[in-house]
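Trainee: okay, predicted coordinates and the sequence, questions at the end:
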Amino acid sequence: MSTDSLVEEALAGSPQALARLISLVEDGDPEGQAVLRALHPRAGRADLIGVTGPPGVGKSTLVDAWTASLRRGGKTVGIVAVDPSSPFTGGALLGDRIRMQDHSTDPGVFIRSMATRGHLGGLAPATADVAKVLDAAGYDVIFIETVGTGQAEVDVVGAGDTVVIVLVPGLGDAVQAMKAGIMEIGEAFVVNKADHGDADRTVAEITMLLQLNPDRGDWRPPVVKTVATSARGTDDALAAIEAHRRFLVANGLLERRRRDRRRAEILRVVESKARDRALDLIRRGGRLDELAERVYRGELDPSTAADELLTESAQSPQSAQSPPSDANRQS
């Protein structure tokens, strides 16, 4: 089936076609770029919510409860769950379809597990693109749940309109989160499993830590207690997320945040394409093995060798050739 046909079927509501489009995008397939180009004008309408926190705090259970609440309100939901990678297959080890079985047959919910594939930032490299596909497909709310890697999760701030930090009582998570820099990116805080340990103390700790970082403008991040397994407090937490969106809209910050995201997206693509082109020129130039040997013998340091390769690749006639435009490809 052609890419155009897949796009048409996905926009008409086919989950199978949507899954195939996401696979093309996630795998870095050349057709995936065509998919993103076709869908880009339709994206930018969904609420993007990043959910992060240490392992075992109940992020998936919370997202499950929020999804149920949103569906009762008539909204459609996309879930991008970023899981650790299998060292053998590169695929996701944890299956969020297993953890969210209640929604597996709901046509208004689409769940996609993605692998980090060794990426250190908590988000899989194609996460933003997958969220864009779901956005263009018409889902009202998209949750981006990151792998619980702790200190590396700060990059979720660039993926969502609202970032939710999930913690639990009794494990010193608040202090650890402060050390990791996570406290600075949260726009709403959830203390889950509030029926265990001293939840009130954890709320007080988070509130105190937030007061030590007052440079947040007029928004004061709420701290909400929940017991996600019984959906206790989960609607209050969802209300806090929705309040943050209203705040962004009222102050013109949502558009600014999304413009910043597009700017970062352009830079990410430039970085990726420039790296690929430079490495291709370097490999074809045949100098890499020679310089590696000189570095091994101590005649050069790695930085100087890299500078030589970059200088040579920049001076190569092939580096000045721009790739054919889409119009040229079609002519």
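Mentor: Sure thing, it's come through. Numbering: from 1, shown residues only.

Trainee: could you use CA atoms for every contact and neighbour count after this?
Mentor: OK.

Trainee: which stretches of the chain form helices?
Mentor: Under the criterion DSSP state H, helices of the chain are mapped to 3-11, 15-26, 30-39, 59-72, 96-99, 127-136, 173-180, 199-211, 234-250, 253-285, 288-296, 302-315, 326-330.

Trainee: was I right about Arg288 contacting Leu279?
Mentor: If you look again at residue 288, you'll see it is Leu, not Arg. No - Leu288 lies out of contact with Leu279 (Cα atoms under 8 Å); the separation is 9.8 Å.

Trainee: before we move on, the earlier item: out of the helices of the chain, which is the most enclosed?
Mentor: Among the helices of the chain, ranked by average contacts under mean count of other Cα atoms under 10 Å, first place goes to helix 127-136 (a mean of 24).

Trainee: hmm, back to that, and of the helices of the chain, who's closest to Trp219?
Mentor: Evaluated with Cα to Cα, those place helix 234-250 nearest to Trp219, the distance being 7.6 Å.

Trainee: report the contact partners of the nearest residue to Lys132 once chain neighbours are set aside.
Mentor: Excluding the flanking residues, the one nearest Lys132 by Cα to Cα, 6 or more residues apart in numbering is Ala43, at 6.0 Å. Ala43 makes contact with 132-133, 135-136 under the criterion Cα atoms under 8 Å, 6 or more residues apart in numbering.

Trainee: go again using 10 Å as the cut-off
Mentor: By Cα atoms under 10 Å, 6 or more residues apart in numbering, the residues touching Ala43 are 36, 131-139.

Trainee: ok, structure two:
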Amino acid sequence: MSREPFRDLSAEGLEDLLARLGRRETRAVARAISIVERGGRGQAELLGRVYAATGRARVVGITGPPGAGKSTLVDRLAQECRRRGETVGILCVDPTSPFTGGALLGDRIRMQGLATDPGVFIRSMATRGAMGGLARATRDAADLLDAAGFDWVIIETVGVGQDEIDVVSSVDTVLVVAVPGLGDDIQAIKAGILEIADIFVLNKADRDGADRVAHDLEMMLSLGHHGHAGHRGFHDADPHGHHGLQEGDEDDAAEAQPARYWMPPILRTVASRGEGIAPLLAAIERHRSHLAESGELATRRRGQLKLRVATILKERVLAAARQHAGFELAIERGHALRIDPYALSAELFSGVLKAEAARSDFGGSE
């Protein structure tokens, strides 16, 4: 098969790639992910062909500060899934390096035992610097793993910055990993990450200070620093987000709609020894069942689709504006005549729409 970009792949080559992807062939999965990382027409066409086959995998995001043992945790979770006869696709997200290597590669060495397992696929992904590019490419890659038939898709992020928040906001279940001995512990995990957690994992729980970290997390939850309005930013049907009071709580709101709320559990693990992994996997499955039974899974995925469409529209409109013949002239004129940026943006937007309508090819913009 050609190693050239997707646009140079023949129709027969595309059909062959899709067939091999459906058989979960490692090379085909890797090539398909490379296509979506490049972006452009190939990405859109490939996702269009497989999207109807998505929505079946359990998609889990794992995030937390460096040194929390996330890679080991992912490795153990994948092993537990394989013991149950389930397949796993793993995406390791590094927002800082354009290549796989260095510290990222060192972290992945612990997953080498899974590398030869045909039921496990592991891929590292890095940002290309594009607006929203990392989250979009990662979500597209997760769709490919889903369409390929993997039972689980696990997305691991390296740090706790905005890129990571964007990435894990697109999954079904978010695990936030805390660990004792990282200084300010809970303060080391940014508020944006804490607020999107579905399950807290206290890893390296055999270390001194584990009880204090667990207590801090419990206090944070009890003080309402978690299930606030607007949680995750896309729960259109639920102004309180998907977290809050537990089922059976005496609060009137919880009694009126108990199934709509999920209080994140705090689970202890020692991933290096495989301790607490089975209960953690069970908690992930309980959360997935809660989402499905409460209708929140459909609400969440609708919101995710809304965000993805908005991101794609922003990228395409901006790209079209920059390629518009009058872009630089408008900037120069605006600078010379002190025209405000809102007026210039409106002018360019109108021009872009007219140009794209004339081309009748807006969906193919790159």
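Mentor: Cool, got the structure. The structure presented is a predicted model; accordingly, all values stated were derived computationally and were not measured.

Trainee: overlay them and tell me the TM-score.
Mentor: For this chain pair, the superposition-based TM-score is 0.86 by TM-score structural alignment, normalised by the length of structure 1; 317 aligned residues with a Cα RMSD of 2.6 Å.

Trainee: so what corresponds to the residue nearest to Lys132 of structure 1 in structure 2?
Mentor: In structure 2, Ala43 of structure 1 lines up with Thr54, judged by TM-score structural alignment.

Trainee: hmm, back to that, and which of the contacts of Ala43 of structure 1 is nearest to Gly186 of structure 1?
Mentor: Ala131 (19.7 Å).

Trainee: what are the boundaries of the strands in the stretch 51-200 of structure 2?
Mentor: 58-63, 88-94, 120-126, 152-157, 173-178, 199-202 (DSSP state E, counting those that start in this stretch).

Trainee: mind putting those strands into JSON lines with mean neighbour count?
Mentor: Below are those laid out as JSON lines (neighbours: other Cα atoms under 10 Å):
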{"stretch": "strand 58-63", "mean neighbour count": "25"}
{"stretch": "strand 88-94", "mean neighbour count": "25"}
{"stretch": "strand 120-126", "mean neighbour count": "20"}
{"stretch": "strand 152-157", "mean neighbour count": "25"}
{"stretch": "strand 173-178", "mean neighbour count": "27"}
{"stretch": "strand 199-202", "mean neighbour count": "25"}
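
Trainee: quick one: those strands as CSV, columns for distance to His290 of structure 2 too.
Mentor: As requested, the strands of the stretch 51-200 of structure 2 are exported to CSV (distance: least, Cα to Cα, whole Å):
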stretch, distance to His290 of structure 2
strand 58-63, 13
strand 88-94, 22
strand 120-126, 27
strand 152-157, 17
strand 173-178, 11
strand 199-202, 13
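
Trainee: Leu114 of structure 2: which of the ones you listed is closest?
Mentor: Between the strands of the stretch 51-200 of structure 2, strand 120-126 lies closest to Leu114 of structure 2; by Cα to Cα that is 6.4 Å.

Trainee: show me what the closest one is packed up against.
Mentor: Secondary-structure packing of strand 120-126 of structure 2 (3 or more Cα pairs under 10 Å, 6 or more residues apart in numbering; DSSP states H and E): helix 26-38, helix 70-83, strand 88-94, helix 102-108, helix 112-115, helix 133-147, strand 152-157.

Trainee: corresponding residues in structure 1 for the first one?
Mentor: The alignment of helix 26-38 of structure 2 onto structure 1 (TM-score structural alignment) covers residues 15-27.

Trainee: quick check: neighbours shared by Leu288 and Leu279 of structure 1?
Mentor: With Cα under 10 Å, 6+ apart as the test, Leu288 of structure 1 and Leu279 both reach Leu309.

Trainee: returning to what we had before: how about the helices of structure 1, which one is nearest Val157 of structure 1?
Mentor: It is, among the helices of structure 1 and with distance given as Cα to Cα, helix 253-285, at 9.7 Å.

Trainee: same for the closest one, what does it pack against?
Mentor: Using 3+ Cα pairs under 10 Å, 6+ apart: helix 253-285 of structure 1 touches helix 127-136, helix 234-250, helix 288-296, helix 302-315.

Trainee: who are the contact partners of the counterpart of Val163 of structure 1 in structure 2?
Mentor: Per TM-score structural alignment, the equivalent position to Val163 of structure 1 in structure 2 is Val174. Each residue near Val174 of structure 2 by Cα under 10 Å, 6+ apart is listed here: 59-63, 154-155, 168, 193-194, 196-200, 264, 284, 287.

Trainee: cool, Val109 of structure 1 as well?
Mentor: 15, 67-68, 71, 75-79, 103, 139, 141-142.

Trainee: that one -> structure 2?
Mentor: Checking TM-score structural alignment: Val109 of structure 1 goes with Val120.

Trainee: grab the nearest non-local neighbour of that match.
Mentor: The nearest residue in space to Val120 of structure 2 (Cα to Cα, 6+ apart) is Val88, at 4.9 Å.

Trainee: isn't the one you found up against Phe150?
Mentor: Yes - contact criterion Cα atoms under 10 Å: Val88 of structure 2 and Phe150 qualify, at 5.5 Å.

Trainee: is it true that Arg99 of structure 1 touches Arg112?
Mentor: No - contact between Arg99 of structure 1 and Arg112 fails when scored by Cα under 10 Å: they sit 12.0 Å apart.

Trainee: Val167 of structure 2: neighbour count?
Mentor: 24 (other Cα atoms under 10 Å).

Trainee: now do the same contact list for the residue nearest to it when sequence neighbours are not counted.
Mentor: Leaving aside its sequence neighbours, Val167 of structure 2 sits nearest to Ala135 (Cα to Cα, 6+ apart; 4.6 Å). By Cα under 10 Å, 6+ apart, the contact list for Ala135 of structure 2 reads 93, 95, 126-127, 141, 163-170, 308, 311.

Trainee: of those residues, closest to Met1 of structure 2?
Mentor: Ala141 (20.3 Å).

Trainee: the closest one matches what in structure 1?
Mentor: Under TM-score structural alignment, Ala141 of structure 2 pairs with Val130 in structure 1.

Trainee: could you check how far the residue nearest to Val167 of structure 2 is from Arg128 of structure 2?
Mentor: Per Cα to Cα, to the nearest Å, Ala135 of structure 2 is found 11 Å from Arg128 of structure 2.

Trainee: still on that earlier bit, would you enumerate the residues in contact with the nearest residue to the match of Val163 of structure 1 once chain neighbours are set aside?
Mentor: Leaving aside its sequence neighbours, Val174 of structure 2 sits nearest to Gly61 (Cα to Cα, 6+ apart; 4.7 Å). Each residue near Gly61 of structure 2 by Cα under 10 Å, 6+ apart is listed here: 74, 90-91, 153-157, 164-165, 167-176, 197-198.
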